[in-house]
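[1] Dropping a prediction and its sequence here:
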Amino acid sequence: MNETTVQPAVEEPEQIGTMIAEIQKNSRERLRITVGQYKGHEFVGIRVWFVGTDGQYWPSRSGVTLRPTLLPQLMQGLQLAARAADPQGAR
């Protein structure tokens, strides 16, 4: 009689909050933008997720968690960075 070992399905870790957007950074990494609540406080999270050896995406240590009130300043900074990186607006 042959014994068969059943492996539990590997699932991605549960993320905190609701995913709002996902941006493919490269073939092995994605940026995930989430909104959620922790200990009664609202937050916005931006984190790099990477492909693990199991083929699933896992959160890395690279990321930032912000209060929603800081989003206008972040967006302004990103617009300035975009203009500095491409001053002619060709991209």
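    In hand now; what should we look at?
[2] Going by C-alpha atoms from here, please, whenever you check contacts or count neighbours.
    Will do.
[3] I figured T34 hits E42, correct?
    No - at 10.8 Å, T34 does not count as touching E42 under the criterion of CA atoms under 8 Å.
[4] Out of the two, name the residue with the larger neighbour count.
    More neighbours surround T34 than the other of T34 and E42, with 19 against 14 (other CA atoms under 10 Å).
[5] structure B:
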Amino acid sequence: MKIIAQIPKNRSEEFRVTAETFKGTPLVHLRVWYMMEGGDFAPSHKGVAMHPDNLPEIIAALQRANTEGGD
């Protein structure tokens, strides 16, 4: 697994974008990782895995959400 980005969510959680191959299929994960006792991080069930082909459409949607806001 290759860590692409680690983005703080709060004091005990972070978003991680990772890339890996599963059974020959490339995947990109966006997942919440949480701090365990002792300070190490572990992946939670909160997140998604997607094929890299989906990224351009997802990035475009996120950019629209950023400019249009939530109102």
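    Cool, got the structure. Source: prediction; values computed, not measured.
[6] Overlay the chains and give the TM-score.
    Scored against TM-score structural alignment, normalised by the length of the second structure, the superposed chains reach a TM-score of 0.91; 71 aligned residues with a CA RMSD of 1.5 Å.
[7] what about A42 of the second structure, which SS state?
    Assigned by DSSP: H, G, I helix; E, B strand; the rest coil, the conformation of A42 of the second structure is strand.
[8] Could I get the contacting residues of it?
    33-36 (CA atoms under 8 Å, 6 or more residues apart in numbering).
[9] hmm, 10 Å instead?
    When contacts are counted by CA atoms under 10 Å, 6 or more residues apart in numbering, A42 of the second structure is found next to 13, 32-36.
[10] Would you point out the most distant pair within the residues you listed?
    Within those, two members stand farthest from each other by CA to CA: V32 and M36, at 12.7 Å.
[11] Give me the common contacts of these two.
    Counting by CA under 10 Å, 6+ apart, the shared contacts of V32 of the second structure and M36 are 13, 42-43.
[12] out of those, who's nearest G70 of the second structure?
    Proximity of the shared contacts of V32 and M36 of the second structure to G70 of the second structure (CA to CA) peaks at E13, which lies at 23.2 Å.
[13] Which position in the first structure pairs with that closest one?
    Counting by TM-score structural alignment, E13 of the second structure corresponds to E29 in the first structure.
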